[in-house]
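K.L.:
After the sequence you'll find the predicted model.
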Amino acid sequence: MFDDSWRGGTRGSAPLRVILGCVLLSTGAWGQSADAGRTDAGGLGPTGVPDAGQTVLGADGGQAASAAPGLAGAPDAGPSDAARVEVKLHGVPVTVTASSVLADAKAPGRYGLANLLDEDPGSIWAEGAKGSGVGEWVELSFPPDTPVHSFLVMPGNPKSAKLYKANARPRKAKLELKLAEGRKLDYVLDFPRDFPVGGAIYVHYRRQFAVKSARLTVLTVWPGSRYRDLCLGDFVPVFRGPEERSLPTFPGTGRQLAPTLAEFMDAPSLVFRLLPPASGGVPALLRSYSRVPHNGSLPPPEEEFDMHHLRGWDRYTAVLRNSAAGAAVQSELFRLTPATGGKGYVFDPLGPPKGPDSFSNFRVHWAQVEGVWRVVGVDATYEEERP
């Protein structure tokens, strides 16, 4: 079981509660960099000197080299051309804007906004304003009546543990959703110091109102050990699929795990549709527990089955359905964590249940099988011990 000490993202004001939801993203071990030879914010160039435009901290923590020119970071200071881009995601044009973007004279767009939507941990957005990164923001704007299921937010530079610590990253951020009919919805996302490299928070949004825009604003920062530039790996929305399709979302392929997470959250009891092919020889284990600790290792399971051959699905599908619904009603925040060994991910609620009898505990293990994200394990926990 993962160390849950960093759990605790909180949700802001919300007019409605939800039962099922969705959202987004990624690649195995968050995948390989699209350009393995390049460096990211916080990396060193081929000459061993900091990349152009990068802000290096001096021995006393002060600024040793000025950052590239950027915006002041005020939300009403109109973004420059470099801080605005349109990206098509599953055919939907998404306008991405930001308070600033770190410039790289040798590789324009290296830290650009399009990197936030590509589900590639080797590409990042880095802000280019002076200061710590507090107040910097990125915003996604959608065409009218766009049905958005969820959002996946990955802090920092996830390319490596070294770069993750070297660069600044969000400590707390506010996600503001502007909905149709003038409605709003806010979430506060907490990223404790020990938030894992390559980890992400999945915001399980599902409302009857379309999302007009989503803005993520950095409220507080974990400073980098070497570089002042604040980085963000991903800020990805998940859309519903076309109405004529039988699936509610676009199935994830390649790096795209986020849509498949949304598909699971839409119909947890139909998890068998996401298993590896039975003929492929890859097991998909379901483990059941009556009680698990909040921190530490899991005890031996009371039951363990290969879901390809499991009889009596009704009992377990009901547990999954109720647990996903209960967790979504409590906070709407979930976590995606790299699995042990860096192969695949584990998806589960961000926080512990609010009451000892809450059915809100589950873990879903994901791995790529023949290039497709599949469920290779489910931990069905009926009750989690309170700390």
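P.N.:
Now that the structure is in, tell me what you want to look at. Numbering: from 1, shown residues only.
K.L.:
C-alpha from now on. contacts and neighbour counts both.
P.N.:
Will do.
K.L.:
Name the next helix or strand downstream of the host helix or strand of A328, please.
P.N.:
Secondary structure from DSSP states H and E places A328 in helix 313-330. Using DSSP H and E, the helix or strand that follows helix 313-330 in sequence is strand 333-338.
K.L.:
Quick one: list the elements packing against that following strand.
P.N.:
strand 200-203, strand 345-349 (3 or more Cα pairs under 8 Å, 6 or more residues apart in numbering; DSSP states H and E).
K.L.:
before we go on, here's another structure to hold up against the first:
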Amino acid sequence: MSNRSVMLAVVFLAGLLLAGSLFITAGSAYAQGAYSDKDLALGTYGEDVRQVQQCLSHLNYNTGGIDGIYGPQTVSAVSAFQKDQQLVIDGIAGPETQWALFKIVSQLQKDLTSVGFDTKGVDGCFGPATVSAVLSFQTANKLKADGIVGPETKKALEQAVAAKKANTSATVVYIVQKGDTLSEIAVRYKTTVKAIKDANKLSSDLIKVGQKLVIPSGGSTPTVPSTSTTPSRQGRFGELVPWSEAQKIFKVGMIATITDFDTGLTYQVKRLGGSNHADVEPLTAADTAKMKQAYHGEWSWERHAILVTVAGRTIAASQNGMPHGTSTINNNFPGHFCIHFLGSMTHGNNQWAPSPAHVDAAHQAMVRKAAGLSS
């Protein structure tokens, strides 16, 4: 073989290798975006299944729970999704089905962000930040705040996106800060309280920290914020903060003040640990007594809506009231208890939570209550 032939062969093989490399890279990116390159079917389990269940559930397809186990109800939900998307209906969440799911959730994230409800990025996964954005959108539009994008929420979002496209020139979205009032915001943006209330469909002057307000088109660049420290709503509700962020605010070893939402009783706790949620202990015997008073004198696994005040933030959360596990403080509390935040999970697979780690619906309902998103 001549030197020229050898050189051509080497170039050809290099081209094949490069093409193969690009194909593999593209396939990996596809798999990452679509959650998995595997066929998920009846009997499979794991994080891939949980992500698909979470997306389907929040898109109004009932998977029978978000537990990472591909059971008959998940098969049914996937089949319904495939039918709506005109895919092959086999109940198996293969790459094509997962890719369709990825694209729908990505577009939802883009739409929510475009109308002022930030999903903290577009990744095609229905994580806590996307749930939070949906809840905030539903609340702002007087819809049932359940985090599920059903027909009414979908229609309202489509209308909001259309309105945004029709009039994007002067719309401003303002996030309520501690101490804000509608009158102060109106002065700051050179508009009126009525105009803000009308633009946001508000029935009262009450607003909460973290709430997003659309400033009507008459508003302009804000003036220097007021230095008033009068608290808005007297701290009635907490911020809706995903667990991924909350665990960085309420770090292990930190002390927080807990306010029981229904009774108003307060006590201090110290974070002991926890990776799926916060494991905490009452700080003193007096704090233990206050907590027990909030539970009417009897320890219980009952979920309570609470506000967690720590590091200058007040965050919506939920706790149980049952001592269990490790104890490190002499405080008349024989163990520790759990505090859950938006999207946090149970430990799972132990004597107190024998089922696999999962997002506990009862805890999440209390988190939403503490954030003012449900009664």
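P.N.:
Right, received. Where do you want to start? None of the values given here were measured: they were computed from a predicted structure.
K.L.:
TM-score of the superposition?
P.N.:
Overlay of the two chains. TM-score (TM-score structural alignment, normalised by the length of the second structure): 0.26; 158 aligned residues with a Cα RMSD of 6.6 Å.
K.L.:
re earlier: now do the helix holding A328 of the first structure against strand 345-349, angle only.
P.N.:
Orientation of helix 313-330 of the first structure against strand 345-349 (axes from the mean of the first three to the mean of the last three Cα atoms, to 10 degrees) gives an angle of 70 degrees.
K.L.:
Give me the buried positions along helix 313-330 of the first structure.
P.N.:
316-317, 319-330 (16 or more other Cα atoms under 10 Å).
K.L.:
Would you point out the most distant pair within those?
P.N.:
Y316 and Q330 (21.1 Å; Cα to Cα).
K.L.:
what's the neighbour count on L185 of the first structure?
P.N.:
Neighbour count of L185 of the first structure, defined by other Cα atoms under 10 Å: 18.
K.L.:
right, and it touches K174 too?
P.N.:
No - L185 of the first structure is beyond contact range of K174, at 10.5 Å (criterion: Cα atoms under 8 Å).
K.L.:
Mind giving me the packing neighbours of the top strand by length along the second structure?
P.N.:
Counting residues, the longest strand found in the second structure (DSSP state E) is strand 300-310. With contacts taken as 3+ Cα pairs under 8 Å, 6+ apart, strand 300-310 of the second structure sits against strand 255-260, strand 313-321, helix 361-370.
K.L.:
swap the cut-off to 10 Å and go again
P.N.:
strand 255-260, strand 266-273, strand 313-321, strand 337-340, helix 361-370 (3 or more Cα pairs under 10 Å, 6 or more residues apart in numbering; DSSP states H and E).
K.L.:
wait, which of these is closest to V52 of the second structure?
P.N.:
Nearest of those (Cα to Cα): helix 361-370, 17.6 Å.
K.L.:
how about that closest one: buried residues?
P.N.:
In helix 361-370 of the second structure, counting by 16+ other Cα under 10 Å, buried: H363, Q364, A365, M366, V367, R368, K369, A370.
K.L.:
Repeat that for stretch 285-293 of the second structure.
P.N.:
Buried, per 16+ other Cα under 10 Å, within stretch 285-293 of the second structure: D287, T288, A289, K290, M291, K292.
K.L.:
Which of those residues sits closest to A100 of the second structure?
P.N.:
M291 (47.6 Å).
K.L.:
Now the closest one: which helix or strand?
P.N.:
Using DSSP H and E, M291 of the second structure falls in helix 285-294.
K.L.:
With R171 of the first structure instead?
P.N.:
Going by DSSP H and E, R171 of the first structure is in strand 169-179.
K.L.:
Who are the packing partners of that strand?
P.N.:
Using 3+ Cα pairs under 10 Å, 6+ apart: strand 169-179 of the first structure touches strand 137-141, strand 148-155, strand 184-190, strand 211-222, strand 231-239.
K.L.:
rerun that using 6 Å as the cut-off
P.N.:
strand 184-190, strand 211-222 (3 or more Cα pairs under 6 Å, 6 or more residues apart in numbering; DSSP states H and E).
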